[in-house]
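Peer 1: One predicted model, sequence on top.
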Amino acid sequence: MKLFCCHMLFVIAIISCGIKTPQMDYSYTDQNNNSYYISETEIRYIPITPSESSSGVYSGGNKKNVSISKAQFSEISEKCDAIFNTPNLQTSQRRMMTSILRFSSSSESKKIILTPSEKRKELEHLLKELCSLK
């Protein structure tokens, strides 16, 4: 009986390892066109270079890959979801001082263009803090 129970626990453990939760990720492009690609485990920061900037001199700094915890991803998700759920922060055209927020999962994807706001500022502050860009 003990052997049977151990065998069943082993089978359950193997089966549960094969069950994956849906991947979720976000991307955020700030008003300067610096991009943050956010997965459940890391943030990839891709800055704009002077040759890509409208002024020809602005630089967003250096590329970075930063590991994040589940709690940090959850905090980012909460801020992003609050932005997605606030329609008056959104606009239909990309203009100066706007930014872009995207979400994708195995079952859904969405993109919005954001006007300047306190919620956007909080998200940017968190992303910069996690990437040590201050």
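Peer 2: Thanks, I have the structure now.

Peer 1: Please count neighbours and contacts with C-alpha atoms only from this point.
Peer 2: OK.

Peer 1: Show me the strands in this structure, by range?
Peer 2: Taking DSSP state E as the criterion, the chain carries its strands at 24-29, 35-38, 42-46, 64-67, 90-91, 99-105, 109-114.

Peer 1: Now do the residue lying closest to E40 once chain neighbours are set aside: how many residues are near it, please.
Peer 2: Here the nearest residue to E40 in space, its sequence neighbours aside, is F73; by CA to CA, 6 or more residues apart in numbering that works out to 5.7 Å. The number of residues packed near F73 is 20, by other CA atoms under 10 Å.

Peer 1: Below is an additional structure, to be compared with the one above:
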Amino acid sequence: MNYKYPLADEKLRSLLMLCLATLLFSCMSQTPHYNYADGNANQYFVTAFSLQYVPVKPEESSTGMYSGGEPAEIQLTQKQFNDLRQLFEKAISATSSHITDRVKMSGQVTRTTTSDTVMIILQPNAPEQIALESALKGLLGK
């Protein structure tokens, strides 16, 4: 193809790529990140793309003997992330299952976005805690 204004096409292409990159970054930064600490203080970190499990080591446990096992990380599909996101949001909304202080076997949910951070504590054996832990462990094959 023979273009009459090749520099204009290059500038337009560069501008378009810059706009697309900006849009993509803006959309990604609005996606929340979640952290869940289970009743034994094992940590689960969830982003739109991955689930990371960071277990408690015996030297970090209250008994000095408990181990949460081996660390793990998996990639998440869009559907898996959306399913987890729904469970996290349900837990955050379920105020009747919230308690004010962290106690043994309670679960702590933290949601972080570009505009705020929300942290709640789920009472031990709350339905939302059970559903969330089941989903997280299921994805990790535990």
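Peer 2: In hand now; what should we look at? Since the structure is predicted, the reported quantities are computational estimates derived from the model, not experimental observations.

Peer 1: that older thread, hmm, the residue nearest to E40 of structure 1 is touching T41, no?
Peer 2: Yes - between F73 of structure 1 and T41 there is a contact under CA atoms under 8 Å: 7.4 Å.

Peer 1: quick one: I99 of structure 2 from A91 of structure 2, how far?
Peer 2: Distance from I99 of structure 2 to A91 of structure 2, counting by CA to CA, to the nearest Å: 12 Å.

Peer 1: what do the two both touch?
Peer 2: L122 (CA atoms under 8 Å, 6 or more residues apart in numbering).

Peer 1: out of those two, which sits in the busier spot?
Peer 2: Neighbours per residue (other CA under 10 Å) separate I99 of structure 2 from A91, with A91 holding more: 24 against 16.

Peer 1: Now do the contacts for the more buried one.
Peer 2: 97, 109, 122, 128-129.

Peer 1: please redo it, this time with the cut-off set to 6 Å
Peer 2: A91 of structure 2 makes contact with E128, according to CA atoms under 6 Å, 6 or more residues apart in numbering.

Peer 1: picking that back up, make CSV out of the strands of structure 1 and add distance to V11 of structure 1.
Peer 2: Converted to CSV, the strands of structure 1 look like this (distance: least, CA to CA, whole Å):
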stretch, distance to V11 of structure 1
strand 24-29, 28
strand 35-38, 34
strand 42-46, 31
strand 64-67, 32
strand 90-91, 49
strand 99-105, 29
strand 109-114, 35
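
Peer 1: Structure 2: which residue goes with T98 of structure 1?
Peer 2: Aligning on TM-score structural alignment places T98 of structure 1 opposite S106 in structure 2.

Peer 1: Return the residues in contact with P22 of structure 1.
Peer 2: Per CA under 6 Å, 6+ apart, neighbours of P22 of structure 1: S106.

Peer 1: ok so, going back, just checking, the match of T98 of structure 1 touches G39?
Peer 2: Yes - in this structure S106 of structure 2 lies within contact range of G39 using CA atoms under 6 Å: 4.8 Å.
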